[in-house]
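Novice: The following block contains a protein sequence and its predicted model.
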Amino acid sequence: MKLVILDRDGVINYDSDNYIKTVEEWLPIPGSIEAIAALSNAGFKVCIATNQSGLARGYFSSETLTAMHVKMSDLVSQAGGTISYIEHCPHGPDNGCNCRKPLPGMINTILTKYPEVRAENVYVVGDSLRDLEAGVAAGCKPLLVKTGKGERTLTKGNLPEGTIICNDLSSAVNVIAA
């Protein structure tokens, strides 16, 4: 079995420095839904690992977050694919949890769901350094997309060794499924 782990905001949907707070604000980046469907159809279990500190900050409820994920999953399903699992961190940056990226807690949780998969064969796709650091800390391969905060992340440098850089999730499919 093959597995890929995606960040959500900035990779699958448009991100905002003001947070994505409603289902209406959750808008997919062009091509991202089809890219997830393509990965799914290529035999990958597609999982999501997403920091959602807006919950801790009171910007939206867990019901709203669930509705956003239902919208995302429904769009992927309509495109012929499947999201296998979604893991989120509901904590703020000062809560001291072990799941918030750049810590590998969410990635490790996903990996335990698929014990037959070796971490070194899993791409973690993100648009921020913290996404890549979490993946590397869990033993996975880092892939940066330039969407969302990706260009900003690229400009800052200090990417983990071996980071692959792609324009967006659509172009990342060619690397991941190769």
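Specialist: Done, it's in.

Novice: Please make it C-alpha for all contacts and neighbour counts, starting now.
Specialist: Fine.

Novice: Go ahead and confirm residue 111 touches residue 119.
Specialist: Yes. Counting by Cα atoms under 8 Å, residue 111 touches residue 119, with 7.1 Å between them.

Novice: Give me the next element, helix or strand, following the strand ranked longest in the chain.
Specialist: Of all the segments assigned as strand in the chain under DSSP state E, the longest by residue count is strand 44-51. On the C-terminal side of strand 44-51, the nearest following helix or strand under DSSP states H and E is helix 62-78.

Novice: which outside residues touch the helix or strand following that following helix?
Specialist: Taking DSSP H and E as the definition, the helix or strand that follows helix 62-78 towards the C-terminus is strand 85-89. When contacts are taken as Cα atoms under 8 Å, 6 or more residues apart in numbering, the neighbours of strand 85-89 outside the stretch itself are 46-53, 99-100, 106, 109-110.

Novice: Next up, a structure to set beside the first:
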Amino acid sequence: MKLVILDRDGTINADSDQFIKSPEEWTPLPGALEAIARLNHAGWHTVIASNQSGLGRGLFDVASLNAMHAKMHKMLAAQGGRIDAVFYCPHSPDEGCQCRKPLPGLFEQIGERFGVELKGTPVVGDGLRDLQAGAAVGCEPHLVLTGKGAEFRGRPLPDTYPADTRVHEDLAAFAEWLIARHAAAPKAGS
């Protein structure tokens, strides 16, 4: 199974220090939905792993989160794309859960749900926590220079990032890179 795990805020949609709390505030980043559709058309399943501590902080409710995701799914469908599943941590930072990134709980849930070993699965995010959570289960880390990642445009990554982190301008650049890499890979039996 060809699987890609994506962060949401700052990777697929615009992020905000005040949190994304409603469908009206959920706005896709330029080219992000088209990138997901391109991945889908190339045979990749896409899932989201997202911290949504705004729920635990009481800033929005599950109905609002579902409405944001319904908007995302509808806009993606219009581009010919889809997200196969959305995994999110609803807890505030002080709740001590195992699913809040940088802990790997969401990734473990994804592996269990899809019945796959995540070693080598690309994880794409705009921040350190996204990549640490994926790296903890053996995912291949990819940083996009959107959202929080924009601060590293033209700068080397700090040593706190996984050593094998690849950097891409945005989700579209990552999708182009992944599709090209897969096309260039030797096929089994050839």
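Specialist: Arrived safely. In this text the structure is predicted, and so the values were computed from the model without any measurement.

Novice: circling back: what's the mean distance for the longest strand of structure 1 versus structure 2?
Specialist: Superposed on structure 2, strand 44-51 of structure 1 shows a mean distance to its aligned partners of 0.4 Å (mean Cα distance after the TM-score superposition for structure 1).

Novice: Let me know the angle separating that strand from strand 85-89.
Specialist: In this structure, strand 44-51 of structure 1 runs at an angle of 10 degrees to strand 85-89, with axes from the mean of the first three to the mean of the last three Cα atoms, to 10 degrees as the basis.

Novice: same for strand 44-51 of structure 1, what does it pack against?
Specialist: Here strand 44-51 of structure 1 touches strand 2-6, helix 32-41, strand 85-89, helix 105-113, going by 3 or more Cα pairs under 8 Å, 6 or more residues apart in numbering; DSSP states H and E.

Novice: run the last query once more with 10 Å
Specialist: Applying 3 or more Cα pairs under 10 Å, 6 or more residues apart in numbering; DSSP states H and E, one finds that strand 44-51 of structure 1 contacts strand 2-6, helix 32-41, strand 85-89, helix 105-113, strand 123-126, helix 129-137.

Novice: quick check: angle from the fourth one to strand 85-89?
Specialist: Spelled out, that is helix 105-113 of structure 1. Following the same axes, to 10 degrees, one obtains 150 degrees for the angle between helix 105-113 of structure 1 and strand 85-89.

Novice: before we move on, what about the first one?
Specialist: Between the direction of strand 2-6 of structure 1 and that of strand 85-89, the angle (the same axes, to 10 degrees) works out to 40 degrees.
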